[in-house]
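S.K.: whatever this is, show me its structure:
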Amino acid sequence: MGTDLRNRQAHHRHRCSVPERGDISKTDVSYTNRVQPESDPQGGRWRIVGLAATLTTCLATTVLFMFALAALGPFLITDLGIDRTAFGAITGAMFLTAAVAAPRAGALVDGLGPRRVLLGVFALAATGLVGAALSPAYPLLLVAAVAAGLALTTGNSVTNRLVAAHVPSAAQGTLMGVAYSGAQVSALLTGAALPLAALAVGWRGALLLSAFIPLLGIAGAMMAVPSHPPHSEQARATRTHDRELIRWMSAYAFLMGCGATGVPSYLALFAVDDLQLTPATGGLAVACLGLAGILGRVWWSRQTHAAHNPAVTMAWLAGCSCAIQLGLLAAALTGAAWLLWPAALLFGLIPLSWMPVAMIAVVAATPFETAGRAAGRVQRTLFVGAAVTPPALGLLIDVQGHYRGAWLALTATFALATLAAWRPARSETIRLSTDAMKGA
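M.R.: Next up is the predicted model:
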């Protein structure tokens, strides 16, 4: 009798066992990623449009705190009586929080589900903005930055997971570019509107007004994001996790995170301090950067998805970023205010466009069920670079009394990023990983 019972248990375990990931014929639909065709194509297109709008709002709100501070920097420094090192430390605290939480962000998305995490992102972003607006003293601004950092750390992971789960492969590159342009939408809106709002209602009132954006995002997430991922028809989990690609992406992300965070954080202050422009004009420069960034992120994402070679694309982005940063350095050396405008436009088009290209590579090179974790690892190094750069640049500016040393340091950072990208671009392992994108 005991033998019969053991035989029945063994037979039951055999029938219920999870198939090996390398065996496509036995792979269960829960391991798959290719979205089934919609029975209602028109309705499916509208659902993707709604998802794109919601994810764009999500990534706009994750950096809204940083761009709002950048646009309102001249008002905030004057009102609180702080130096540029302390000002940069606010943004640094935001990114430091994101760096600490990043390793857990992907697992959180994979565990709780992207819809719940997305709602949490909007709630935390609103909390950070309202907290900063109501803070009576500088230390409480740092506390508000922690809430904003928690929103930032999960925004990219949840976006990657939702795109992988709900968007057909052919449209993923374009939608990633649209969604990741949300950060530049944030720069455009804050740079154009918040300095003018601060003249009318003060910088605190301007921050309160900006908190309505994540509240709109909550409504969009409730309507546009499904509660459960769709069923799929073909296994994607047969691709192994490319550790070499993730390590390379992490190093590149650190360097680009340093460079691409420093300029937006101090561009408005540079216009006021070194070029003798008004705070409203400095905010307009940030808006120009954001407007160009919207176009740049969409265009570079589409080009990367078509070429299937993100390593080469990233090398070009970093090299061009180095040249553009030299333009800002020339403006600091000569005092030529007109150089601010082409530099801001080109900086938005190129240096700020690297992130969606990187995320396309992460989504393509990792299995569906671990895409959130892989994105979290890459983001952690990005956030570390972004955390140390604003306070370090602020200290350099305070000590030197000008922006020349700061802009030179960022030029060197972009040069190192170029070197970091070209070697893996020629690697056979990276080429094999990018070939896998054809099936993404």
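S.K.: switch to C-alpha atoms for all contacts and neighbour counts from now on
M.R.: Noted.
S.K.: any idea how far the one helix or strand V399 maps to is from the chain center?
M.R.: In this structure, V399 sits in helix 371-400 according to DSSP states H and E. The chain centre lies 12 Å from the centre of helix 371-400; the measure is CA atoms, centre = their mean, to the nearest Å.
S.K.: buried set for it?
M.R.: Neighbour-count burial for helix 371-400 flags 371-397 (criterion: 16 or more other CA atoms under 10 Å).
S.K.: which strands and helices sit next to the one helix or strand A364 maps to?
M.R.: Using DSSP H and E, A364 sits in helix 354-365. In terms of contacts (3 or more CA pairs under 8 Å, 6 or more residues apart in numbering; DSSP states H and E), helix 354-365 is packed against helix 138-166, helix 169-180, helix 243-273, helix 279-307, helix 310-334, helix 371-400, helix 428-435.
S.K.: make it 7 Å
M.R.: helix 169-180, helix 279-307, helix 310-334, helix 371-400 (3 or more CA pairs under 7 Å, 6 or more residues apart in numbering; DSSP states H and E).
S.K.: closest one to I430 among these?
M.R.: Closest of the helices and strands packed on helix 354-365 to I430 is helix 310-334, at 7.6 Å (criterion: CA to CA).
S.K.: tell me how far whichever helix or strand comes after the closest one lies from the chain's centre.
M.R.: Using DSSP H and E, the helix or strand that follows helix 310-334 in sequence is helix 340-349. With CA atoms, centre = their mean as the basis, helix 340-349 stands 19 Å off its chain's centre.
S.K.: quick one more, to check against the first:
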Amino acid sequence: MLGRNRPPRRRVVTRSNGEEEVAAPREEGDANRPLYRWVVVLVATAVQAATGYVVLGIGALTGFFRDAFDLTGYQTGMVVTAVALAPLFVLVPVGRMLDRFGQRAIVTAGGLWLGIGAAIAATASSFPILLAFLFIGGAGYATSQPGGSKAVAGWFRSERRGLAMGIRQTGLPLGGALAAATLPAIAEARGWQTALMTTGGVATVGAIVFGLVYRDPAAVERDDYPFSETLKRLLSERFMRPILGSGLVLVSAQLCVVAYLLLFLRDVHTIPLTTGAWVLSVSQILGMGGRVLLGAWSDKRWHSRRLHLVILSLMMTASLLCVLAWLPEGVSVGAIGVVAALLGFFAFGWYGPWVVHISDIAPRGYVGLTLALSMSATQLGIVAAPPLFGLLVDISGSYRFAWLVLAFGQVICALGVAFHLSRVSREDSEVEWHRSYQGV
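M.R.: Sure thing, here's the model as predicted:
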């Protein structure tokens, strides 16, 4: 086992200027500033909403991109993929930088990069140029998800982290809900270019606010292990398998709903894009509620078993995708809205307990890297799922088949996570990690 028979490693802290010094362990957060913890939650939520307004806003504009550039279903999915592809390559280095330099500078710089990139993409005159600018700007999104989560994890102890993290995780569906409610109307009135420029402005403002208000804890504690060794160790750990698998599968459902629900409602149920945008907005709002309620519930009854709520989300998402697939033609918008709302609660709400579980189980001092590595799996789903879903629609000529394939994946993943939990506990994984490095 890696690290066996080695002497215990020294513990070091990295100051904001990059200098290191030996330090004793300390608790997360600052007991003398309890109110500021909630300010951290507020600004972390705000910057996530601002960046989510860009990333999920692209999904709300897919119908306009398809009409403007005469795209196929597969090409439409590529628009969503473009903005999410770059983070797949930079998330792990970003996690390393978060552990080393803290959240304030990294998250602020990433938000500015994303905002400027979206604004430049609004000037694109062709589909390939649009994809290129979205790809380049999308690299900035890699900082807000792990950075904001690490910010909250650093200011709250584990037993109180679920509610705080759940609130912080409402940022993404909040940004998506605002995007779904506003961007199609802006694009209808002023064109998709103005709508995309708007997303860039929102991301820029969010990054500036975070940089002005947020302060990192006094020191970032970490164990002095080589980066490559730690990364290899994390990838080989059993406790990472259900995290990576469930994140990949659930975020695939989430992004396919964001990217294709409006088109599905228009093409199958003849519901206008602007009306469908409100249905998607309702789904996003219920997703916000799901992240808060499931996160808070995980504190109360599921503190050491948060993945059980992820299994629940997988099964409910699968069931509701099947309902969506088999909705009869002519069904009312209200009935579709109810299905979309419930789907949003679980297909978006799972992220609350999932990310708290990661911050709980991550090795001390490597929360940023563990979060970033886990979110690389979700980023893979964000990149791959929309174009694959569109390809299934193109090949089969049916949204129903694509929704059912997506539902089947949720069921298989739920069974896999349940099997894992029957064999290994969270506590065993944590003990195994620390023993392997301390030569126990």
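S.K.: work out the TM-score between the chains.
M.R.: Here the TM-score for the pair of chains, by TM-score structural alignment, normalised by the length of structure 1, is 0.85; 405 aligned residues with a CA RMSD of 2.7 Å.
S.K.: please enumerate the strands of the stretch 1-150 of structure 2.
M.R.: 11-14, 20-22 (DSSP state E, counting those that start in this stretch).
S.K.: out of those strands, deepest packed?
M.R.: Comparing the strands of the stretch 1-150 of structure 2 by mean neighbour count (mean count of other CA atoms under 10 Å), strand 11-14 comes out on top with a mean of 20.
S.K.: that one - contacts with which helices or strands?
M.R.: Here strand 11-14 of structure 2 touches strand 20-22, strand 220-223, going by 3+ CA pairs under 7 Å, 6+ apart.
S.K.: pull up the aligned stretch in structure 2 for the helix holding A364 of structure 1.
M.R.: Aligned using TM-score structural alignment, helix 354-365 of structure 1 spans residues 350-361 in structure 2.
S.K.: which of the strands of the stretch 1-150 of structure 2 sits closest to T199 of structure 2?
M.R.: So among those, strand 11-14 is nearest, using CA to CA, at 34.7 Å.
S.K.: next up, the contacts around the aligned partner of A259 of structure 2 in structure 1.
M.R.: By TM-score structural alignment, A259 of structure 2 lines up with S265 in structure 1. Residues in contact with S265 of structure 1 (CA atoms under 7 Å, 6 or more residues apart in numbering) are 70, 390.
S.K.: again with A101 of structure 1
M.R.: By CA under 7 Å, 6+ apart, the neighbours of A101 of structure 1 are T153.
S.K.: what's the matching residue for it over in structure 2?
M.R.: With TM-score structural alignment as the criterion, A101 of structure 1 matches V90.
S.K.: what comes up buried for stretch 122-138 of structure 1?
M.R.: Buried, per 16+ other CA under 10 Å, within stretch 122-138 of structure 1: 122-133, 135.
S.K.: stretch 287-306 of structure 1 now?
M.R.: So, applying 16+ other CA under 10 Å, buried residues of stretch 287-306 of structure 1: 287-305.
S.K.: how many neighbours does T78 of structure 1 have?
M.R.: Per other CA atoms under 10 Å, the neighbour tally for T78 of structure 1 reads 10.
S.K.: map it across to structure 2 for me.
M.R.: So, by TM-score structural alignment, T78 of structure 1 is matched to D67.
S.K.: measure its match to M78 of structure 2 for me?
M.R.: Going from D67 of structure 2 to M78 of structure 2 by CA to CA, to the nearest Å gives 15 Å.
S.K.: ditto for A50 of structure 2
M.R.: 22 Å.
S.K.: which among the buried residues of stretch 122-138 of structure 1 gets closest to M256 of structure 1?
M.R.: A125 (23.6 Å).
S.K.: point to the residue nearest the middle of structure 2.
M.R.: Q145 (6.0 Å; CA atoms, centre = their mean).
S.K.: which residue, other than its chain neighbours, is closest to that one?
M.R.: The shortest distance from Q145 of structure 2 to any non-neighbouring residue, by CA to CA, 6 or more residues apart in numbering, is to Q48 (6.9 Å).
S.K.: identify the residues contacting the one you found.
M.R.: So Q48 of structure 2 contacts 144-145, 171-172 (CA under 7 Å, 6+ apart).
S.K.: average gap between the helix holding V399 of structure 1 and structure 2?
M.R.: For helix 371-400 of structure 1, the mean deviation from structure 2 after alignment is 1.4 Å (mean CA distance after the TM-score superposition for structure 1).
S.K.: could I get the buried residue list for the helix or strand following that helix?
M.R.: Downstream of helix 371-400 of structure 1, the first helix or strand assigned by DSSP H and E is helix 404-425. Buried positions in helix 404-425 of structure 1, judged by neighbour count with 16+ other CA under 10 Å: 404-418, 420-422, 424-425.
S.K.: residues touching the counterpart of R37 of structure 2 in structure 1, list them.
M.R.: Aligning on TM-score structural alignment places R37 of structure 2 opposite I48 in structure 1. By CA under 7 Å, 6+ apart, the residues touching I48 of structure 1 are V167.
S.K.: could you rerun that using 10 Å?
M.R.: By CA atoms under 10 Å, 6 or more residues apart in numbering, the contact list for I48 of structure 1 reads 54, 163, 166-168, 171, 175, 224-225.
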